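Enquirer: Here is my input; please provide its structure:
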Amino acid sequence: MPAQYPLSPQFMLLSNITQFSPMFYLTGFPGLETIEHWIFIPFFLMHLVAISGNCFILIIIKTNPRLHTPMYYLLSFLAFTDLGLSVSTLPTTMGIFWFKSHGIYLAACQIQMFCIHSFSFMESSVLLIMSFDCCLSICHPLRYSVIMTSQRVVRTGLAVIFWGPVALVPLVVLLKTFPYCGPQVLSHSFCLHQEVIQLVCTDTTFNNLYGLMVVAFTMMLDLVLIALSYGVILRTAARLASQEEQLRAFQTCTSHLCAVLIFFVPFFFLSFFFKSSRMDY
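Expert: Got it, this is the predicted structure:
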């Protein structure tokens, strides 16, 4: 185990006596232990802003009948997934920063990873639907109101919300049946399936292949389709007669493109950080 991940005697004792409910060690941010109380403040404020802001959006859309349109329904789905991700990562991150609570039992770890991955898949799919919405509004404006009806958007959004959790159930449930060995150290401040599965002492071929398949047919496929949608948008915008019309077309997609970058860039950064951190073992 790397030297930068020291385990306390209390954690080692609990880990040894909880054979049937393994305890994992969340490292948080190695090297910043002396200033974790100060880091807590901006992280807590960011989570507070994210939670209150998304709740405000949901309440406004719910209570204002004039906002019961396809665009605002999609915005409410996006706010719901953002709210879920913030709430899912908040407990263990704040616990590490403020209470030095690095230990987490397998059951709690399963619940957290299920929520994080589910809401991540949901948000990816919602962003895909929003890209189709932008594509239709620019490429087929006369047919937009016929295709993107409120009823169709709500049904599609609900299907997306249920698809993510259902696809993840086998992965999370199987983790309870696996034996774990060695230092049960996780390199983040929250639980992720791709990292927990590395600590299993038996064959995990099914989990690895199924997990790869789920990611490929959700987030990776969503990203490819989003890119194709923007390709169609760029081609249509290039055919517009005036620069003013082209600028108006690009302004329609600016907020959505920012949301796509904000979601997918940290996702790939987290994956790269995960791979780099595992090379230390």
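Enquirer: When you work out contacts or count neighbours from here on, use the C-alpha atoms and nothing else.
Expert: Noted.
Enquirer: what about the strands in the stretch 1-150 of the chain?
Expert: Under the criterion DSSP state E, counting those that start in this stretch, strands of the stretch 1-150 of the chain are mapped to 23-26, 103-105.
Enquirer: Which elements pack onto the last one?
Expert: Under the contact definition 3 or more C-alpha pairs under 8 Å, 6 or more residues apart in numbering; DSSP states H and E, strand 103-105 sits against strand 23-26.
Enquirer: Pull the residues that contact the strand it packs on.
Expert: 7, 11, 14-15, 102-106, 184-191 (C-alpha atoms under 8 Å, 6 or more residues apart in numbering).
Enquirer: one more to put side by side:
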Amino acid sequence: MLNSNTTDINSPSTFILLGIPGLEAAHIWISIPFCVMYTIALLGNFTVLFIVKREQSLHEPMYYFLCMLSVTDLILSTSTLPKTLSIFWFNSREINFNACLTQMFFLHCFLSIESGIFVAMAFDRYVAICDPLRHSTILTNTVVVKIILAVVLCNGILVLPTPFLARWWPYCRTNIIPHTHCEYIAVVKLACGDIRVSSYYGLSVVILVIGMDVFLIVVSYTQIVRAILRLPTKDARLKTFGTCGSHLCVILAFYSPALFTFLTHRFGHNVPLPFHILIANVYLLVPPMLNPIIYGVRTRQIRDRLLQLFNHKMT
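Expert: Next comes the predicted model:
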């Protein structure tokens, strides 16, 4: 282990993750809800993937995007939580420098990809409601694959420089990260020298990705609301808007803690560090846990297929 007080750490071989500083005595207790949420996220997302694969009637654009969302949630939660639990349970705080940078890339890359998937799902809802007769011709399987590839490649390219920027700096202060995982700014702050380039790039990516995605989602739903308000009856308006309910719920579950985490990290200097780290972890666990539950409860096709599977096993 490297000496954390040294002033000549130019290329550390390992970092030390502290977990949640100030709450070390409660790590075991905190790990219980974390582990439960992670287990629910794994079971829920694998169940969605299984049901969509088995049910031929679900082979539609909306469910393809939902499968991509489930894959993203699985990668996102798995990239951080196993290490977090090893810190809580076994006090295994060391993480290899390259492993730290890899975790950093996967974390930020798939957060960006998840945001992009929400835009794709909003576009699907827009076409389904505003131009339903052409939905199958506009969103063909080929178009869906192209959209998914565009989301993955664009966000991957945007996030790719972050681990290289983090590797670029010499680390001559400390190798201790006061966090449960290798979050980009938490790592870069340990570097010596002027890190404004890294800081500004990270901020620019967040503003570009989240800002553009939220803007496109708002534009899509503005058009959707206009189309719904033109429907002749109240029942028709409620039924049509209900088809967007699941998507709106997962959007709120994702962007609300994301906005809070971003604002407190950049401007909430008076927010206690343990609280900030807890929220950052909740942000990575709650959406992957809630997304399959929300879609399972609110989407009749998935709910019915799941009930059929349970009834089949019981008989």
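Enquirer: that older thread, can you add distance to Val160 of structure 1 and mean neighbour count and give the strands of the stretch 1-150 of structure 1 back as CSV?
Expert: Shown next, in CSV, are the strands of the stretch 1-150 of structure 1 (distance: least, C-alpha to C-alpha, whole Å; neighbours: other C-alpha atoms under 10 Å):
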stretch, distance to Val160 of structure 1, mean neighbour count
strand 23-26, 31, 24
strand 103-105, 30, 20
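Enquirer: Would you mind saying which of these lies nearest Thr254 of structure 1?
Expert: strand 23-26 (36.9 Å; C-alpha to C-alpha).
Enquirer: how much does that closest one stray from structure 2?
Expert: Once fitted to structure 2, strand 23-26 of structure 1 is off its aligned match by 3.4 Å on average (mean C-alpha distance after the TM-score superposition for structure 1).
Enquirer: distance between that strand and the chain's centre?
Expert: Centroid separation between strand 23-26 of structure 1 and its chain, computed with C-alpha atoms, centre = their mean, to the nearest Å, is 21 Å.
Enquirer: tell me the centre residue of structure 2?
Expert: The centroid of structure 2 falls nearest to Leu111 when counting by C-alpha atoms, centre = their mean (3.9 Å).
Enquirer: residue in structure 1 matching that one?
Expert: Matched across to structure 1, Leu111 of structure 2 falls on Ser120, judged by TM-score structural alignment.
Enquirer: is it true that its match touches Phe80?
Expert: No. If you go by C-alpha atoms under 8 Å, Ser120 of structure 1 and Phe80 don't touch, sitting 11.2 Å apart.
Enquirer: rewinding a little: dump the strands of the stretch 1-150 of structure 1 into JSON lines; add distance to Phe250 of structure 1 as well.
Expert: JSON lines is the format used below for the strands of the stretch 1-150 of structure 1 (distance: least, C-alpha to C-alpha, whole Å):
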{"stretch": "strand 23-26", "distance to Phe250 of structure 1": "43"}
{"stretch": "strand 103-105", "distance to Phe250 of structure 1": "46"}
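Enquirer: which element is Tyr210 of structure 1 on?
Expert: helix 205-215 (DSSP states H and E).
Enquirer: Now do the following helix or strand past that helix: which range of structure 2 does it align onto?
Expert: Next helix or strand after helix 205-215 of structure 1 toward the C-terminus (DSSP H and E): helix 221-238. Aligned using TM-score structural alignment, helix 221-238 of structure 1 spans residues 212-229 in structure 2.
Enquirer: mean distance, that stretch to its aligned residues in structure 1?
Expert: Mean for stretch 212-229 of structure 2 is 1.4 Å (mean C-alpha distance after the TM-score superposition for structure 1).
Enquirer: before we move on, what about stretch 197-206 of structure 2?
Expert: Stretch 197-206 of structure 2 sits 2.8 Å off on average (mean C-alpha distance after the TM-score superposition for structure 1).
Enquirer: If we go by neighbour counts, what in that stretch is buried?
Expert: 198-199, 201-202, 205-206 (16 or more other C-alpha atoms under 10 Å).
Enquirer: Give me the neighbour count for the equivalent of His102 of structure 1 over in structure 2.
Expert: In structure 2, the residue matched to His102 of structure 1 (TM-score structural alignment) is Arg93. Neighbours of Arg93 of structure 2 under the rule other C-alpha atoms under 10 Å: 20.
Enquirer: Next: Tyr144 of structure 1.
Expert: 16.
Enquirer: measure the aligned residue in structure 2 for it to Ser220 of structure 2 for me?
Expert: Aligned counterpart of Tyr144 of structure 1 in structure 2: His135 (TM-score structural alignment). Per C-alpha to C-alpha, to the nearest Å, His135 of structure 2 is found 15 Å from Ser220 of structure 2.
Enquirer: With Ile177 of structure 2 instead?
Expert: When Ile177 of structure 2 is compared with Ser220 of structure 2 (using C-alpha to C-alpha), they lie 40 Å apart.
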